[in-house]
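Visitor: Sequence first, then the predicted structure:
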Amino acid sequence: MRNIKLLIEYDGTNFVGWQIQPNGRSVQGEIKKAIKEIINEDVNLIGASRTDAVVHARGQVANFKCENKIPTESLKKALNSILPDDIVIHAIEEVDPNFHARYSAVEKTYRYFITKNKIAIGRNYFWFVKYELDFENLKKCAELIIGKHDFEIFSKKGTNVKDYICEVRSAEWKIEDDKLIFEITANRFLYGMVRGLVGAMVDVARGRFDIDVFKKILLEKCNDFEIMHAPASGLVLESVKYPNF
């Protein structure tokens, strides 16, 4: 039995998310269907991150086990020849039998993209924020979230996990022309967590509430203020890191 690892890029605009669902196209479903067409095996395709509807990825990782002996480079070419244009397989390799795309991951990096000017071309990859934003307050918020914290209040309801503690290893806002980019790396992420953090930080930066309130929400889990979740379209899974196998 072989264990095959995939490095995947996809445009999430027209997907219901990574995971197979009954109500529309999923990235997992499209890749599983293509694999079956090529090797005639119905594989269990495991993704590193269950990205939500409309969320994009440049560095999604997945793995599956199979009996077929097709060379990995041949499999990559075959998959890219039949997959839809909004999914690309960038690399395929055979890995240790114990490798698990989700549970073997030690950290993930996401980026969130904001445009301060309304755009037509590229609108599916940015959140257009019409408010004036205080960039220094964005930076201060990002500094506060570094370290181990309980992020339950920033995640979406229905998150089914044993605990809500995540270790944020880096968090930074950058300016590129008229764009704002938030990059965050952590050992794990909760459902909707990045979008909740971005929404709350933008609320601070536009003056809806001050940074002391943000600190109270983060450190004391104060739920007196409703957390705004940023739109999914601006979020990209950039990379997933694994220990050596």
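Guide: Received it, and whenever you're ready, just let me know what you need.
Visitor: rest of the way, CA atoms for contacts and neighbours
Guide: Will do.
Visitor: what does stretch 161-176 rub up against?
Guide: Residues outside stretch 161-176 that contact it (Cα atoms under 8 Å, 6 or more residues apart in numbering): 138-139, 142-143, 145-152, 180-190.
Visitor: repeat for stretch 216-225
Guide: Residues contacting stretch 216-225 (Cα under 8 Å, 6+ apart): Ile145, His149, Asp150, Phe151, Glu152, Ile153.
Visitor: What about the nearest residue to the first one once chain neighbours are set aside, how many residues nearby?
Guide: Sequence neighbours aside, Val168 is the residue nearest to Ile145 in space, at 6.8 Å (criterion: Cα to Cα, 6 or more residues apart in numbering). The number of residues packed near Val168 is 22, by other Cα atoms under 10 Å.
Visitor: surely Ala62 meets Gly47?
Guide: Yes. Using Cα atoms under 8 Å, Ala62 is in contact with Gly47, at 4.3 Å.
Visitor: Specify the residue positioned farthest from the middle of the chain.
Guide: Within the chain, the residue lying farthest from the chain centre (Cα atoms, centre = their mean) is Lys69, at 31.5 Å.
Visitor: quick one, what contacts that residue?
Guide: Going by Cα under 8 Å, 6+ apart, Lys69 touches no other residue.
Visitor: and it, how far is that from Ala101?
Guide: 21 Å (Cα to Cα, to the nearest Å).
Visitor: Then Ile121?
Guide: Applying Cα to Cα, the value for Ile121 to Ala101 is 33 Å.
Visitor: more crowded one of the two?
Guide: Ala101 (22 against 7).
Visitor: Leaving out sequence neighbours, find the closest residue to the more buried one.
Guide: Using Cα to Cα, 6+ apart and skipping the chain neighbours, the partner closest in space to Ala101 is Ala48 (4.7 Å).
Visitor: ok, now which ones touch that neighbour?
Guide: Ala48 makes contacts with Gln60, Val61, Ala62, Ala101, Arg102, Tyr103, Ala105, Val240, as judged by Cα under 8 Å, 6+ apart.
Visitor: One more: Asp210?
Guide: Val204.
Visitor: run the last query once more with 10 Å
Guide: Asn137, Met201, Asp203, Val204 (Cα atoms under 10 Å, 6 or more residues apart in numbering).
Visitor: what's the answer for Leu180, then?
Guide: Neighbour list for Leu180: 112-116, 126-127, 129, 133, 135, 138, 173-174 [criterion: Cα under 10 Å, 6+ apart].
Visitor: another one to put next to it:
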Amino acid sequence: MSILTQRYFIQLSYKGTHYHGWQIQPNAITVQEVLNKALSTILNQEINVVGCGRTDTGVHASDFMAHFDIAEARDVEAEKLVFRLNRFLPYDIAVKSMFPVKAEAHTRFDALSRTYQYFITKHKNPFRSESHWQMMHQLDVNKMNEAAKLLFEYEDFTSFSKLHTDAKTNICKIYKAEWEDRGDELVFTVCADRFLRNMVRAIVGTLVEVGRGKLDMAGFRQVIESMNRCNAGSSVPGHGLFLCTIEYPNDLKQEV
């Protein structure tokens, strides 16, 4: 006789400084591993969470979604479980909410879009050392935004993908890509239906080359069209990157 289960979405945020990314890996502490242990301990059964994506070492998430299944017969009160989890989890992982969803709902495959932000600080700031990349060079933000607009004309972003990944396609649809100058910091916001491994950090690194005058508009276009990672700029450090929004269809929640 099969055991009935109930699927839940769990919304969380985490500071990635002390983690080797989201996904479980041998001999390294990850956010997924810590969350699995917390849920398994509290619910007294083995829980394996599935994330909406993978973040690399040092990358943060101000908004991250994961899902997991538990025995439907268990009396689970979402609010109480969120409270208990936050008492159990370390200071750098926080659970925001949890809610039941349809059995087939999937945090990765059902996501309509994801939004990332990358933060650059213009000056040395000890309070930003783990959340911003320090860039002392003068950057032409107008040219960087002009180049960013070219991303809307393309869908194959092989040039900005980590090599030798398990992705079946490098096709993505970018909905937003723009820089904002906030005085003492620069913020790059990019939204797409999906992202390739290392894609945002490679795009930022290449746009910085534009901002420094090392690459012009034609050169940036050639980088994209070459579909060759070696032609793009270096990947910027992970600690300036945040996953900040994931959008889902409205009909995934299960009424209780």
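Guide: That came through fine. Not measured: the values here are computed from a predicted model.
Visitor: Just give the TM-score of the two.
Guide: Once superposed, chain against chain, the TM-score is 0.96 (TM-score structural alignment, normalised by the length of the first structure); 245 aligned residues with a Cα RMSD of 1.3 Å.
Visitor: among the contacts of stretch 161-176 of the first structure, which are in strands?
Guide: Mapping the contacts of stretch 161-176 of the first structure onto strands (DSSP state E) picks out Gly147, Lys148, His149, Asp150, Leu180, Ile181, Phe182, Glu183, Ile184, Thr185, Ala186.
Visitor: Skipping its backbone neighbours, what lies nearest the second one in space?
Guide: To tie it back to what came earlier, the one meant is Lys148 of the first structure. Lys148 of the first structure's closest residue in space is Glu167 (Cα to Cα, 6+ apart), at 4.2 Å.
Visitor: Check the spacing between the counterpart of the one you found in the second structure and Ser113 of the second structure real quick.
Guide: Counting by TM-score structural alignment, Glu167 of the first structure lines up with Lys173 in the second structure. Distance of Lys173 of the second structure to Ser113 of the second structure, computed by Cα to Cα: 9 Å.
Visitor: One more: Arg87 of the second structure?
Guide: Distance, Arg87 of the second structure to Ser113 of the second structure, by Cα to Cα: 31 Å.
Visitor: These two: who's more crowded?
Guide: Applying other Cα under 10 Å to Arg87 of the second structure and Ser113 shows that Ser113 carries more neighbours, namely 17 against 13.
Visitor: And that one, how far from Cys52 of the second structure?
Guide: As for Ser113 of the second structure, its distance to Cys52 of the second structure is 11 Å (criterion: Cα to Cα).
Visitor: what does Glu153 of the second structure give?
Guide: Taking Cα to Cα, one finds Glu153 of the second structure at 26 Å from Cys52 of the second structure.
Visitor: Ala66 of the second structure too?
Guide: 6 Å.
Visitor: which residues does the aligned partner of His56 of the first structure in the second structure contact?
Guide: His56 of the first structure maps onto His60 in the second structure when the alignment is built from TM-score structural alignment. For His60 of the second structure, the contact set (Cα under 10 Å, 6+ apart) comprises 13-17, 19, 21-22, 92, 116-117, 130-131, 238-244.
Visitor: Mind giving me the PyMOL select for the residues you listed, buried ones only?
Guide: A single PyMOL command selects the buried members of the contacts of His60 of the second structure (16 or more other Cα atoms under 10 Å):
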select buried, resi 13+14+15+16+17+19+21+22+116+117+130+131+238+239+240+241+242+243+244
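Visitor: Sort out for me which of the contacts of His60 of the second structure are in strands.
Guide: Mapping the contacts of His60 of the second structure onto strands (DSSP E) picks out Ser13, Tyr14, Tyr116, Gln117, Leu241, Phe242, Leu243, Cys244.
Visitor: And stretch 1-21 of the first structure, end to end?
Guide: So stretch 1-21 of the first structure: terminal residues 28 Å apart, Cα to Cα.
Visitor: Skipping adjacent residues, who's closest to the aligned residue in the second structure for Lys157 of the first structure in space?
Guide: Residue pairing (TM-score structural alignment): Lys157 of the first structure is matched to Leu163 of the second structure. Leaving out its chain neighbours, the residue that sits closest to Leu163 of the second structure by Cα to Cα, 6+ apart is Arg229, at 7.4 Å.
Visitor: Cys166 of the first structure in helix, strand or coil?
Guide: Of the three states, Cys166 of the first structure takes strand under DSSP: H, G, I helix; E, B strand; the rest coil.
Visitor: Now for it, how many residues are close by?
Guide: The number of residues packed near Cys166 of the first structure is 19, by other Cα under 10 Å.
Visitor: And the next helix or strand past the strand ranked longest in the second structure?
Guide: Counting residues, the longest strand found in the second structure (DSSP E) is strand 60-71. The C-terminal neighbour of strand 60-71 of the second structure among helices and strands, as given by DSSP states H and E, is helix 78-88.
Visitor: What's the match for Leu151 of the second structure in the first structure?
Guide: That one, Leu151 of the second structure, aligns with Ile145 by TM-score structural alignment.
Visitor: And Ser13 of the second structure, by the same measure?
Guide: By TM-score structural alignment, Ser13 of the second structure lines up with Glu9.
Visitor: Which parts of the second structure are helices?
Guide: Assigned by DSSP state H, the second structure shows helices spanning 31-43, 78-88, 141-149, 199-211, 217-226.
Visitor: Quick check: the third one compared with the first structure, mean distance?
Guide: Superposing on the first structure and averaging over aligned pairs (mean Cα distance after the TM-score superposition for the first structure), helix 141-149 of the second structure comes out at 0.9 Å.
Visitor: So what does Ile89 of the first structure match up with in the second structure?
Guide: Checking TM-score structural alignment: Ile89 of the first structure goes with Val95.
Visitor: who's in contact with that match?
Guide: By Cα under 10 Å, 6+ apart, Val95 of the second structure lies in contact with 10-14, 35, 63-65, 81-87, 89.
Visitor: can you do 6 Å?
Guide: Counting by Cα atoms under 6 Å, 6 or more residues apart in numbering, Val95 of the second structure makes contact with Gln11, Leu12.
Visitor: How much space separates it from Asp63 of the second structure?
Guide: 10 Å.
Visitor: Could you find the closest non-adjacent residue to Tyr103 of the first structure?
Guide: Nearest residue to Tyr103 of the first structure, sequence neighbours excluded (Cα to Cα, 6+ apart): Ala48, at 7.6 Å.
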